[in-house]
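A.B. asks: just the structure for this:
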Amino acid sequence: MTALHQEHTEHGTHRHGPGCGHSAVPHGDHTDFAHDGHLHREHEGHWDECEPAGHAPHQGHEHVHHDECGHAQVRHGDHVDYLHDGHRHAEHGDHWDDH
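C.D. replies: Prediction:
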């Protein structure tokens, strides 16, 4: 799945990084930062909204995430993503989506 390139123009001068106060979310070859219910990633001198392009069910995901499952939680819009094996899972109907 490819993320859309959507620059976050209202980001301001805040620089995400270790100790900035926002949750760091490892994501493939980069790190996203959870900020105000959405995710940012640094990209060529600016910050992008890091959102999936389309619907991608996580096939074969037997584990059910919940408050005490042991995986880090990141508030993302109107739901919670769970960090699992280097990617984010979001509950969607009767399955989990891979963000």
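
A.B. asks: from here on, just use CA atoms for contacts and neighbour counts.
C.D. replies: OK.

A.B. asks: Ala72 versus the residue lying closest to His8 once chain neighbours are set aside, what's the distance?
C.D. replies: Nearest residue to His8, sequence neighbours excluded (CA to CA, 6 or more residues apart in numbering): Asp48, at 5.0 Å. Computed as CA to CA, to the nearest Å, the Asp48 to Ala72 distance reads 22 Å.

A.B. asks: same question for Glu62.
C.D. replies: Distance from Glu62 to Ala72, by CA to CA: 17 Å.

A.B. asks: who touches the helix or strand harbouring Asp81?
C.D. replies: In the assignment (DSSP states H and E), Asp81 maps to strand 79-84. Strand 79-84 is contacted by residues 25, 65, 71-75, 88-91 when judged by CA atoms under 8 Å, 6 or more residues apart in numbering.

A.B. asks: compare with the first, here's sequence two:
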Amino acid sequence: MTSHLEHVSHPHVHGPDCGHTQVRHGDHVEYAHGGHLHREHGGHWDECEPGGHVPHEGHDHRHGEGCGHESVLHGDHVDYLHDGHRHAAHDGHWDDH
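C.D. replies: Here you go, the predicted model:
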């Protein structure tokens, strides 16, 4: 679940050919842009931030440079795109964003 935090003054319109990495997330697409993930919502763009701590149980794969999964800078950490999820390292495990 993500919190609803509107990205104020975001004149760029994201889309399939805008040049930013697309991340499929549930029923919508998020776009990686400037260390943020944005999604269209009700005529504006929202910041996509996790609404809680959700560990990805049973995820033995270790993400990192050269692991084969796309990485997206997200604030102060890197998310890895894997099987329709965004994974981020946290306290010795992977969180499912």
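
A.B. asks: that older thread, if you count surrounding residues, which of Asp48 and Ala72 of structure 1 has more?
C.D. replies: Ranked by neighbour count (other CA atoms under 10 Å), Asp48 of structure 1 and Ala72 place Asp48 first, with 21 against 16.

A.B. asks: for Glu6 of structure 2, see how far away the equivalent of that one over in structure 2 is.
C.D. replies: Under the alignment by TM-score structural alignment, Asp48 of structure 1 pairs with Asp46 in structure 2. Per CA to CA, Asp46 of structure 2 is found 4 Å from Glu6 of structure 2.

A.B. asks: related to what we said a few turns ago, residues in structure 2 matched by the strand holding Asp81 of structure 1, start to end?
C.D. replies: Strand 79-84 of structure 1 covers residues 77-82 of structure 2 once aligned (TM-score structural alignment).

A.B. asks: picking that back up, buried residues, the strand holding Asp81 of structure 1. List them.
C.D. replies: Within strand 79-84 of structure 1, the residues scored as buried using 16 or more other CA atoms under 10 Å are 80-83.

A.B. asks: that strand vs structure 2, mean deviation?
C.D. replies: In the superposition with structure 2, the average deviation recorded for strand 79-84 of structure 1 is 0.6 Å (mean CA distance after the TM-score superposition for structure 1).

A.B. asks: roughly how far is that strand from the heart of the chain?
C.D. replies: Offset of strand 79-84 of structure 1 from its chain centre (CA atoms, centre = their mean, to the nearest Å): 7 Å.

A.B. asks: show me what secondary structure element comes after that strand.
C.D. replies: Sequence-wise, the next helix or strand downstream of strand 79-84 of structure 1 (DSSP H and E) is strand 87-92.

A.B. asks: just tell me what His35 of structure 1 corresponds to in structure 2.
C.D. replies: Per TM-score structural alignment, His35 of structure 1 is aligned with His33.
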